[in-house]
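S.K.: have a look at this prediction, sequence included:
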Amino acid sequence: MSFKEDTVTTDSNLLTQRSTVLTLAQTRSGLSSDIACGLAVANVYYNQPLLAHMGRSLNISVQQVGFIPTLTQTGYAVGLLLLVPLGDMMERCWLIIIMLSLLACALVVEATAPNLVWLSVSSFVVGFCSIVAHLVIPLVAHLTHPSERGKAIGMLLSGMILSVLLARSVSGIIGEYFGWRAVYGISAGVMLVLALVIQGRIPQSKPSSPLSYQQLMQSLVQLVREQPVLREAALNVALVFAAFNATWVSLVFLLESPAYNYDSRVAGLFGLVGLIGVFTTPIVGRVADKRGPRMLVGIAVILSLSAFVILWIAGGTHLMGLILGMLLVDLGMHTGYVSNQIRIYNLVPNAESRLNTVYMVTNYTGGALGSFLGTYTWGLWQWNGVCALGFFLLVVAFIAHFSVGKRKSPAV
């Protein structure tokens, strides 16, 4: 089986779809496609400011409630593995509508979960169904010229980042005033509305591959084996995202500790420090188009390491140190995320969904591990343990990245 055998759309249809997708990526008003994607993926992050509320409501320990974001992100990774490759063989619009409808059902179950078992199962399913964005992003990559790919992806991800950041803040506020269950009930209604509205918002697209589902899944292994840049990018983003999540899932416990004595509203609003990613992500995409994304990956790792030094030294007791550290954590994460994603889309034509599958499954597997280890180390050693964990993960990322020599093409 050869990736060159994948079919493509006709030139005229491709140009029409390319124009439509770029318009969608640039839209920032109403229920545009990128915001819809952001609202879907935001469900993966709603629980981070709500963990303390969930624990008290269901009378479970910190370690037990710490599994909730882990299960959600694990479900997301499984959904990326099993569902996203379908984007290379099915019409994406109807696939997106189906996933939004299933997501709404899972959110209703989570909103009414009576105990830890139901909460755990529904959290996994919510993550599994929240893969809408990664049905759209490969479409954008496929229909844009390589010289403009970074700009287009950066703009799309900027809208997604804004939605995720607002989700953390809004969920913290709603959770404080109306309870954590209200967050998921409201989100279920939003997903149903999106499923109805999204028709016509995303262009119809012919499948780019003639492969069967079994062949698509087998080709994932072939991609990993044949593409060293894919392996390198996936490992890097997994380590950075693990450190990122370890910090975020522990932040609510730090803010509620005697060191700060803040409630979940502050934990949610604290997510607004990540607005820096909204403004820098399009810039990162443009720089990657001109200078090559690999250089930016190295900068992202260095920024993230600097963030954990600040968080370790000052974040546990000084608010300004915590804010500065979290700003750099977000900046490093989003820079690395976008840069690595641009790298993989330049590897194999007509395999964008499968490349994205490998990349995102590895990413969210690292994120799930980081969420688990973050709450576990908090339970044992509090903030110092979380910072030591994040620093160690980023040292591994630093060594792995800079031990690999620069490749001949700046595109990768």
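M.R.: Alright, I've got the coordinates.

S.K.: switch to C-alpha atoms for all contacts and neighbour counts from now on
M.R.: Fine.

S.K.: neighbours around residue 61, how many?
M.R.: 13 (other Cα atoms under 10 Å).

S.K.: doesn't residue 55 make contact with it?
M.R.: Yes: at 6.2 Å, residue 61 and residue 55 qualify as touching, with contact defined as Cα atoms under 8 Å.

S.K.: where do the helices of the stretch 151-300 of the chain begin and end?
M.R.: 180-197, 213-226, 228-256, 264-269, 275-291, 293-310 (DSSP state H, counting those that start in this stretch).

S.K.: check it against this one:
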Amino acid sequence: MTMNRGLLLLMSVATGLAVAGNYFAQPLLDLIGRELGVGPSAAALMVTAAQAGYALGLILLVPLGDLMERRRLAVALYLATAAFLLVSAAAPNGTVLLISTALTALTSVGAQVVVPFAATLADPAERGRVVGTVMTGLMLGLLLARTASGALSELGGWRTVYWVNALLMVAMAVLLRIFLPRLGGDGQRLSYAGLLRSTVAMFRHEVLLRWRAGIGALSLASFSVLWTALTFLLVQPPYEWSESAIGLFGLAGAVGALTATVAGRLADRGHVQLVTGAGTVLLVASWAAIAAGAHSLLWLLAGVIVLDLAHQAVLNSSQNVLYALRPEARNRINSAFMTALFLGGAVGSGLTSVVWVFGGWAGVCVLGATFSAGTVVLWVLERVTSRPAVHKGTTDLHHQKENESVAHRTDHRRHRNRVHRADEGAGRG
């Protein structure tokens, strides 16, 4: 098992494309509604359908990575996503589009199979950087999907967005099939029902998972508050931007997302707790700049970049901690962690609409800052209440990474020697 730059880039792009399909429709809801003859409320159900589908995929499909051969699972999910995107592209009415949107989101969790796959292939000493790079691709797909969909829809209509994404997903499936190594699951003795029970039980058995799930959920809630309310702010004075211009604002968030590898490198050097703590404090600080952004584009841009940077730092450092807990159960841990994150994001988005009506931008900023402050509180509580365990866990993590790194290099040498002997045998033959 090896991880080179080309494979890392492929896995990063693959995760970004998989999640992007869940966000392409958001800036196109009005256009889709008018063509298919559905009202705004019915069109908006597509967002809910995508969220519900993704949640089910996290719970029902991602744990399969600990049971099945992982390359086959990833390729199957990418091909299924491509098929459902084709159905969306050809949808004759709103009902078909709604169903295909939910199914696309369900299988798009293939991205969450690829992330722990990358963590397993990586040398333990570089796991933080590798996971950070792959998650950068995921976040860029999430943030830039709106920008790309606006551009593609202007070129050939809203259906073009789905046609292009479907073709790209097929291409990704082929490339993953060619370049990913075979990687068997470690939970073959579990039944599917037992696998799901084991996933839920992770919260009971792993204290760090509970803390990190709470921190991550509040961080994503804060992130969702911003990106849900941003459109409300930018369509009114003093901005009064068009939908296409608002879509371009995702580029600002992408700047923050690109810093994820920095957080990963710091985590690899033993500063994982420092990265988490700094990330939570920056989350709170970002909302001061975002609040000032009500009347200043520069402050708004600064706040968005800092918030995205901070969220990435919290997410990446948490994954670095969790993926080292139980290597044989990485997909189940990832499923549990990401489900908690999703719930936090859904709560953040849901509350934002209500708070905007009654409190405007100021109320939204208070809400986002409150979620961010919660991450600081949970991080401090984790450090205080689990100090002996955390200290021991940090030491064990260091030793585990050293042992895993030795095992990783040994496995690589054995694989290289087998290939060399095979080549010699072929030459003698």
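M.R.: Yep, it's here. Since this is a predicted model, take the numbers as computed values, not measurements.

S.K.: quick revisit: for the helices of the stretch 151-300 of the first structure, which one ends up most surrounded?
M.R.: Sort those by mean neighbour count, taking mean count of other Cα atoms under 10 Å, and helix 228-256 sits at the top with a mean of 25.

S.K.: have a look at how far, on average, that one is from the second structure.
M.R.: In the superposition against the second structure, helix 228-256 of the first structure averages 1.4 Å from its aligned positions (mean Cα distance after the TM-score superposition for the first structure).

S.K.: tell me what that helix is packed against?
M.R.: With contacts defined as 3 or more Cα pairs under 8 Å, 6 or more residues apart in numbering; DSSP states H and E, helix 228-256 of the first structure has these neighbours: helix 51-58, helix 213-226, helix 264-269, helix 319-345, helix 352-402.

S.K.: superposed on the second structure, where does the fourth one end up, distance-wise?
M.R.: Looking back up the chat, that one is helix 319-345 of the first structure. Using mean Cα distance after the TM-score superposition for the first structure, the mean distance for helix 319-345 of the first structure is 1.0 Å.

S.K.: which residues of the second structure does that helix align to?
M.R.: The counterpart of helix 319-345 of the first structure in the second structure, using TM-score structural alignment, spans residues 297-323.

S.K.: would you pull up how far that stretch lies from the middle of the chain?
M.R.: 13 Å (Cα atoms, centre = their mean, to the nearest Å).

S.K.: again, but for stretch 359-370 of the first structure
M.R.: Centroid separation for stretch 359-370 of the first structure versus its chain: 9 Å, with Cα atoms, centre = their mean.

S.K.: what range does that stretch cover in the second structure?
M.R.: Residue span in the second structure matched to stretch 359-370 of the first structure, by TM-score structural alignment: 337-348.

S.K.: what's the matching stretch in contact with?
M.R.: Residues outside stretch 337-348 of the second structure that contact it (Cα atoms under 8 Å, 6 or more residues apart in numbering) are 51, 55, 58-59, 209, 212-214, 216-225.

S.K.: what do you get for stretch 13-32 of the first structure?
M.R.: 33-35, 139-140, 143-144, 152-153, 155-156, 159, 194, 197-198, 201-205.

S.K.: one more pass at 7 Å, please.
M.R.: Applying Cα atoms under 7 Å, 6 or more residues apart in numbering, the contact partners of stretch 13-32 of the first structure are 33-34, 140, 143-144, 152, 155-156, 201, 203.

S.K.: for the residue nearest to the spatial centre of the second structure, which non-adjacent residue is closest in space?
M.R.: Geometric centre of the second structure, nearest residue: residue 138, 5.2 Å, by Cα atoms, centre = their mean. Spatial nearest neighbour of residue 138 of the second structure, chain neighbours left out: residue 16 (3.9 Å); criterion: Cα to Cα, 6 or more residues apart in numbering.

S.K.: and the alignment partner in the first structure of that neighbour, how far is that from residue 165 of the first structure?
M.R.: Mapped onto the first structure by TM-score structural alignment, residue 16 of the second structure lines up with residue 38. Counting by Cα to Cα, to the nearest Å, the separation of residue 38 of the first structure from residue 165 of the first structure is 10 Å.

S.K.: map the residue nearest to the centre of the second structure onto the first structure.
M.R.: Matched by TM-score structural alignment, residue 138 of the second structure corresponds to residue 160 in the first structure.

S.K.: now do residue 194 of the second structure
M.R.: That one, residue 194 of the second structure, aligns with residue 215 by TM-score structural alignment.

S.K.: relative to residue 53 of the first structure, how far out is that match?
M.R.: 45 Å.

S.K.: what do you get for residue 171 of the first structure?
M.R.: Note on residue 171 of the first structure: its distance to residue 53 of the first structure, by Cα to Cα, is 11 Å.

S.K.: who's more crowded, these two?
M.R.: Taking neighbours as other Cα under 10 Å, residue 171 of the first structure and residue 53 compare with residue 171 leading, 31 against 20.

S.K.: I figured that one was touching residue 45, is that so?
M.R.: No: between residue 171 of the first structure and residue 45 there is no contact under Cα atoms under 7 Å: 9.1 Å.

S.K.: tell me which residue of the first structure lines up with residue 369 of the second structure.
M.R.: By TM-score structural alignment, residue 369 of the second structure lines up with residue 391.

S.K.: so its match makes contact with residue 308?
M.R.: Yes: the criterion here is Cα under 7 Å, and residue 391 of the first structure meets it with residue 308 at 5.9 Å.

S.K.: counterpart of residue 253 of the second structure in the first structure?
M.R.: Under the alignment by TM-score structural alignment, residue 253 of the second structure pairs with residue 274 in the first structure.
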